[in-house]
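> structure for this input, please:
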Amino acid sequence: MSSDLWSFALNVYARPGVENACLQLQTAGANVCLLLCGLWLEHRGVACDEQRVRQLQALTEPWDRDVVQPLRAVRLQWKAAASKDALLQGMREQIKSLELEAERALLSRLEGMAQGWARNASGSVTWLEGLAGAAASPNRDALQVLRVAATGT
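Take a look at the predicted model:
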């Protein structure tokens, strides 16, 4: 397994079923970058507690709201029109690249925050459930898909 969060996230996301599980969880309100970070932390055996969950959420929320979400909104808004306009399709692809770069930057920031956290300790909640929040309960199957995918990295 690669030790950096970006490589780990790419490896997990490429596994069967993960993209659909992530989209399901995202639709339910979870942040996919946070979930991938949670998988990485679980995989590394890092202790989870409510304070750490809140720290990761506090880092994620403004970046997601101010950077990732606006890019995603424009990309989705242009989807139908771009299918009929090659120039707009090219611009949409550029927006998609910016969105991906914004997610990569977020993952880098999350990794920086969590890099020094102790490994092989037990916590009070698991990372995925803690970071998925309200999206966890109705989407346990999607969370399990992510966990299974992470075991193969």
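> drop to CA atoms for contacts and neighbour counts, all remaining ones
Noted.
> how is residue 52 assigned, secondary-structure-wise?
Classification of residue 52 by DSSP: H, G, I helix; E, B strand; the rest coil places it in helix.
> count of neighbours near it?
Close neighbours of residue 52, defined as other Cα atoms under 10 Å, add up to 17.
> what's the longest helix that the chain contains packed up against?
The helix that spans the most residues within the chain, counting by DSSP state H, is helix 86-114. In terms of contacts (3 or more Cα pairs under 8 Å, 6 or more residues apart in numbering; DSSP states H and E), helix 86-114 is packed against helix 5-13, helix 32-44, helix 50-63, helix 69-77, helix 79-82.
> one more, for comparison:
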Amino acid sequence: MPNTDLWSFALACYARPGVEDACLELQAGGADVCLLLCAAWLQARGIGCNAPRRQRLTRLAMPWQRQVVQPLRQLRQAWRPCADEDATLQPLREKLKALELEAERALLVKLQEASQAWPPGPESAQWLAQLRPAGDCRAALEILRHAAQQTQLALLGD
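The predicted structure follows:
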């Protein structure tokens, strides 16, 4: 199976119908969307899921989300009302958004580097279920799972 990089997979998956809304719902429920996109990538590639692997990815993602991505997102969101009233703030807010996206890309690179040598194995279908947030998010996870499968199939065809 071709080894499509996680960033390309994430962009292609996120662009599929319903995925953006599903990811925003999951994020609102406390999920790390980058970690879930990595889980979807691993699941679509048949990589075995186990506790040490999940813990490694979580330990890698949590500090980056907390210290880098979330502060950028919070500032960008806090500026939204002001940017609606002050046109000079809007370009700065867009730069923040681009920086937030670049921080997410850096996290996806870190997650890929941590997992790229993992072989296919049993329990590969458990990635999303094991890394899901608390609460009822089954519908959003199913949208992400289905989109990940379709993305992987499309990338295999390229």
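> now what about the TM-score between them?
The TM-score (TM-score structural alignment, normalised by the length of the first structure) is 0.94; 150 aligned residues with a Cα RMSD of 1.4 Å.
> tell me which of the helices and strands packed on helix 86-114 of the first structure is the most buried.
The highest mean neighbour count among these, using mean count of other Cα atoms under 10 Å, belongs to helix 32-44: a mean of 22.
> quick check, central residue of the second structure?
residue 34 (2.4 Å; Cα atoms, centre = their mean).
> next one: it from residue 55 of the second structure, what distance?
15 Å (Cα to Cα, to the nearest Å).
> do residue 76 of the second structure as well
30 Å.
> which SS state does residue 48 of the first structure fall under?
Three-state assignment for residue 48 of the first structure (three-state DSSP): coil.
> how much space between residue 10 of the second structure and residue 127 of the second structure?
Counting by Cα to Cα - residue 10 of the second structure and residue 127 of the second structure are separated by 15 Å.
> what does residue 100 of the second structure give?
Residue 100 of the second structure is 25 Å from residue 127 of the second structure, by Cα to Cα.
> neighbour-wise, which of those two wins?
Neighbour totals were compared for residue 100 of the second structure and residue 127, and residue 127 leads with 26 against 20 (other Cα under 10 Å).
> who are the contact partners of that one?
For residue 127 of the second structure, the contact set (Cα atoms under 8 Å, 6 or more residues apart in numbering) comprises 39, 40, 42, 43, 49.
> give me the buried positions along the helix or strand where it lies.
Secondary structure from DSSP states H and E places residue 127 of the second structure in helix 127-131. For helix 127-131 of the second structure, the neighbour count (16 or more other Cα atoms under 10 Å) marks 127, 128, 131 as buried.
> excluding its backbone neighbours, what's nearest the last one?
So the one you mean is residue 131 of the second structure. Leaving aside its chain neighbours, residue 131 of the second structure sits nearest to residue 36 (6.7 Å; criterion: Cα to Cα, 6 or more residues apart in numbering).
> also residue 56 of the first structure?
Nearest non-adjacent residue to residue 56 of the first structure, counting by Cα to Cα, 6+ apart: residue 110, 6.6 Å away.
> residue contacts, that neighbour?
Contacts of residue 110 of the first structure (Cα under 8 Å, 6+ apart): 37, 56, 59, 60.
> just put those in a markdown table and tack on distance to residue 140 of the first structure.
Formatted as a markdown table, the contacts of residue 110 of the first structure follow (distance: Cα to Cα, whole Å):
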| residue | distance to residue 140 of the first structure |
| --- | --- |
| 37 | 17 |
| 56 | 21 |
| 59 | 25 |
| 60 | 22 |
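> how about those, which pair is most distant?
The widest separation within those, taken as Cα to Cα, falls between 37 and 59 and amounts to 12.2 Å.
> having no further points to raise, I will conclude here.
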